[in-house]
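S.K.: what's the 3D shape of this:
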Amino acid sequence: MAAEYKNFVAIGDSFTEGLGDPDPHGDRFRGWADLFAGCAAERWPGFSYANLAIRGRLFDRIVDEQVVPAIKQSPDLVSFAAGSNDALRPGFNPVPLATRAHEVVRLLKASGAQVILFTAADVSPHIPGMAMIRKRFVTMNDAYKRVAKRHDAILVDLWEDRAFDDPRLWSVDRLHMSTLGHQRVAQNVCRALEVDPDPSWLQPLPDLPSPRREMNGVQWAGKHLAPWVKRRLTGKSSGDAITPKRPHLTRVER
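M.R.: This next block holds a predicted model:
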């Protein structure tokens, strides 16, 4: 019999905040966690959901700012996705990340929560030069696989999901997922927890040539990569003025 959950807290960065998937009913982003919570509420009436994720956060800051507030809300389900922003930076060291990830998941499990972990999807086919740092993501993903196995956490393996080879699942900045991409993640999470996904997510994309990019590599670098590099050099983050969109467990309206 599948487990039943009543309270879900999502922890992480832009992936979990939902960047790339504008909320059709508000001025923030929606994303896979919101989508999954909606399906979970259909399966488990009274289901509550909080989302503490903030874009641009590095692994250590996610842990320091979000783990304890999550535990204090006594959820029985927590998602933890962190480290991709670290892997994009020079000098990335997966060893301390893996060590601390073990500790984080141990704490979350000890609090009584089941934990959802992720491998990062492969963005390298869509971004010039990403092949050079692809190995960092492979190493980070391997670490999360070991953490999930050691602590009996649920692993959602996005790296092996070849649907993400389709550029239509990525937003124009090529770093964040599009609405279709977030729907795909939500579908994978639903299946991992034996929750029925929205039927519309299961419809295959038209078998057409991949759409042309809105800009070439040089244009993309000027509009999206250069601002990202500038923030890194100045010590700023895209999430500096952002607060969690759903900081407290709130019942999901069906």
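S.K.: drop to CA atoms for contacts and neighbour counts, all remaining ones
M.R.: Fine.
S.K.: Return the residues in contact with the closest residue to residue 186 other than its chain neighbours.
M.R.: The spatial neighbour of residue 186 that comes closest, neighbours along the chain excluded (C-alpha to C-alpha, 6 or more residues apart in numbering), is residue 32 at 4.7 Å. With contact taken as C-alpha atoms under 8 Å, 6 or more residues apart in numbering, residue 32 is in contact with 16, 18, 182, 183, 184, 185, 186.
S.K.: at 7 Å what do you get?
M.R.: Counting by C-alpha atoms under 7 Å, 6 or more residues apart in numbering, residue 32 touches 16, 18, 182, 183, 185, 186.
S.K.: The second one and residue 156: what is the separation?
M.R.: Taking C-alpha to C-alpha, to the nearest Å as the criterion, residue 18 is separated from residue 156 by 17 Å.
S.K.: cool, the fourth one as well?
M.R.: Per C-alpha to C-alpha, residue 183 is found 14 Å from residue 156.
S.K.: likewise the third one?
M.R.: From residue 182 across to residue 156, the span is 13 Å (C-alpha to C-alpha).
S.K.: The stretch 151-254 of the chain: helices as residue ranges?
M.R.: With helices called from DSSP state H, counting those that start in this stretch, the stretch 151-254 of the chain shows them at 179-192, 217-220, 226-234.
S.K.: you'd agree residue 19 is in a helix?
M.R.: No - under DSSP: H, G, I helix; E, B strand; the rest coil, residue 19 falls outside any helix and is assigned coil.
S.K.: And for residue 208, the neighbour number?
M.R.: Using other C-alpha atoms under 10 Å, residue 208 has 6 other residues around it.
S.K.: The one 4 residues further on too?
M.R.: For residue 212, the neighbour count with other C-alpha under 10 Å is 9.
S.K.: for residue 130, same thing?
M.R.: Residue 130 - counted by other C-alpha under 10 Å - has 14 other residues nearby.
S.K.: Surely it and residue 136 touch.
M.R.: No - look at residue 130 against residue 136 with C-alpha atoms under 7 Å: they stay out of range, at 10.2 Å.
S.K.: hmm, back to that, who's more crowded, residue 18 and residue 156?
M.R.: Set residue 18 next to residue 156 and count neighbours by other C-alpha under 10 Å: residue 18 wins out with 27 against 21.
S.K.: wait, doesn't the more buried one sit right on residue 35?
M.R.: No - judged on C-alpha under 7 Å, residue 18 makes no contact with residue 35 at a distance of 9.8 Å.
S.K.: One more sequence to fold, the one below, so I can look at both together:
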Amino acid sequence: MSVRYVAIGDSFTEGVGDEREDGPPRGWADLVAAGLAVAAGEPISYANLAVRGRLLADITGPQLDAALALDPAPTLVTLNGGGNDMLRPRTDVAALARQSERVVDRCAAAGVRLVLISGADPSGGLPLGRVVHRRAEELTAHVARLAAERDLDFVDVFHDVELHRPAYWSPDRLHLNADGHRRAAGLILAGVLGDGAPPVLALDPAPAPVRGRREQVDYYREHVLPWVGRHVRGRSSGDGVSPKHPDWVSVSPRGAERGAVELG
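M.R.: Next comes the predicted model:
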């Protein structure tokens, strides 16, 4: 297998919001792996070490260590992270940028292709969304500048206007839904494959849910208050969660789901 792709990150990369009925979430990284197999015309190797709730230090530390320790070594790594750092009361964006730089250095030293990815922007539907947006905008600018300086591929999912529509988001307003992950996969495949990628088409997602007063009360009760409670107790949504593909699995072009291949 000539392509060995490993994804590192948090819930965005794990695929939260694109849940299967019979197993772990799917998400954009699984779809990208399927698209890479179709483009290669042969099976590829794929690992996904992302875990929901992880801070960027966890991703650029233990996750990257595990990714580079895979045998055989990866040929391609995608990095996204920092979303959970944005939600903390205090966030040092410059420190997050330095963590990303260390990943660039380590992948370069290992001879592994690195693709930097900015996460989708959830701030339009979140409490304190303006603060989250400002921090994420700053981090995205840092990562874009780093990619330009080091001649790396950078996929800017954050500024994709289509994904700003509420219809692409899960009820928690923090994670993309299945249509959102399909849209992100198309953008990322285009960034990885260039001219050989399938076109990134606008999807036709289900209508966005109503957000009246009652819906807002339900949203705070079902999603915001539990999140606050976890963080007051020092808990994370990723506690007890293991990576869904900690070692290489084979992804075949013939086994790729129809939606993954067409990737609208």
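S.K.: Any idea what the TM-score comes out to?
M.R.: Here the TM-score for the pair of chains, by TM-score structural alignment, normalised by the length of the first structure, is 0.90; 247 aligned residues with a C-alpha RMSD of 2.1 Å.
S.K.: on that earlier part again, for the contacts of residue 32 of the first structure, give me a markdown table that also has distance to residue 109 of the first structure.
M.R.: Output for the contacts of residue 32 of the first structure, formatted as a markdown table (distance: C-alpha to C-alpha, whole Å):
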| residue | distance to residue 109 of the first structure |
| --- | --- |
| 16 | 20 |
| 18 | 25 |
| 182 | 26 |
| 183 | 27 |
| 185 | 23 |
| 186 | 22 |
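S.K.: Narrow those residues to those that are buried.
M.R.: Using 16 or more other C-alpha atoms under 10 Å as the burial test, the contacts of residue 32 of the first structure include 16, 18, 182, 183, 185, 186 as buried.
S.K.: Pull the most distant pair out of the residues you listed.
M.R.: By the measure C-alpha to C-alpha, 16 and 183 form the most distant pair in those, at 12.3 Å.
S.K.: Residue 26 of the first structure and residue 41 of the first structure: what is the separation?
M.R.: 20 Å.
S.K.: Show me which of the two is the more surrounded one.
M.R.: Neighbours of residue 26 of the first structure and residue 41, each counted by other C-alpha under 10 Å, are more numerous for residue 41; the result is 20 against 8.
S.K.: Skipping its backbone neighbours, what lies nearest that one in space?
M.R.: Excluding the flanking residues, the one nearest residue 41 of the first structure by C-alpha to C-alpha, 6+ apart is residue 47, at 5.0 Å.
S.K.: contacting residues for residue 178 of the first structure?
M.R.: So residue 178 of the first structure contacts 20, 21, 169, 170, 171 (C-alpha under 7 Å, 6+ apart).
S.K.: What about the residues you listed, which one has the most neighbours?
M.R.: Ranking these using other C-alpha under 10 Å puts residue 20 first, with 25 neighbours.
S.K.: helix/strand/coil for the equivalent of residue 38 of the second structure over in the first structure?
M.R.: Here residue 38 of the second structure is matched to residue 42 in the first structure, going by TM-score structural alignment. Here residue 42 of the first structure is recorded as helix under three-state DSSP.
S.K.: likewise the one 3 residues further on?
M.R.: Taking three-state DSSP as the rule, one finds residue 45 of the first structure in the coil state.
S.K.: What residue, apart from its backbone neighbours, is nearest residue 124 of the first structure spatially?
M.R.: Take residue 124 of the first structure and drop its neighbours on the chain: the residue closest to it by C-alpha to C-alpha, 6+ apart is residue 130, 4.7 Å away.
S.K.: returning to what we had before: relative to residue 87 of the first structure, how far out is the match of residue 38 of the second structure?
M.R.: From residue 42 of the first structure over to residue 87 of the first structure (counting by C-alpha to C-alpha), the distance is 36 Å.
S.K.: Would you mind telling me which of the two has the busier surroundings?
M.R.: residue 87 (22 against 16).
S.K.: my guess is the more buried one contacts residue 135, does it?
M.R.: No - look at residue 87 of the first structure against residue 135 with C-alpha under 7 Å: they stay out of range, at 9.4 Å.
S.K.: From the contacts of residue 178 of the first structure, pick the one nearest residue 247 of the first structure.
M.R.: The nearest one, if we look at the contacts of residue 178 of the first structure relative to residue 247 of the first structure and count by C-alpha to C-alpha, is residue 21, at 19.1 Å.
S.K.: What residue, apart from its backbone neighbours, is nearest that closest one spatially?
M.R.: Nearest non-adjacent residue to residue 21 of the first structure (C-alpha to C-alpha, 6+ apart): residue 179, at 4.5 Å.
S.K.: just checking, the one you found touches residue 18?
M.R.: No - with contact defined as C-alpha under 7 Å, residue 179 of the first structure does not count as touching residue 18 (8.9 Å).
S.K.: for the residue nearest to residue 159 of the first structure when sequence neighbours are not counted, helix, strand, or coil?
M.R.: Excluding the flanking residues, the one nearest residue 159 of the first structure by C-alpha to C-alpha, 6+ apart is residue 121, at 4.3 Å. With three-state DSSP as the basis, residue 121 of the first structure sits in coil.
S.K.: wait, what's in contact with residue 121 of the first structure?
M.R.: 158, 159, 164.
S.K.: quick one: which of those residues has the most company?
M.R.: residue 164 (22 neighbours).
S.K.: Quick check: that one vs residue 241 of the first structure, distance?
M.R.: For residue 164 of the first structure, the distance to residue 241 of the first structure - C-alpha to C-alpha - is 30 Å.
S.K.: How about residue 65 of the first structure?
M.R.: 15 Å.
S.K.: When those two are compared, which one has more neighbours?
M.R.: Shown here are residue 65 of the first structure and residue 241; by other C-alpha under 10 Å, residue 65 has more neighbours (14 against 7).
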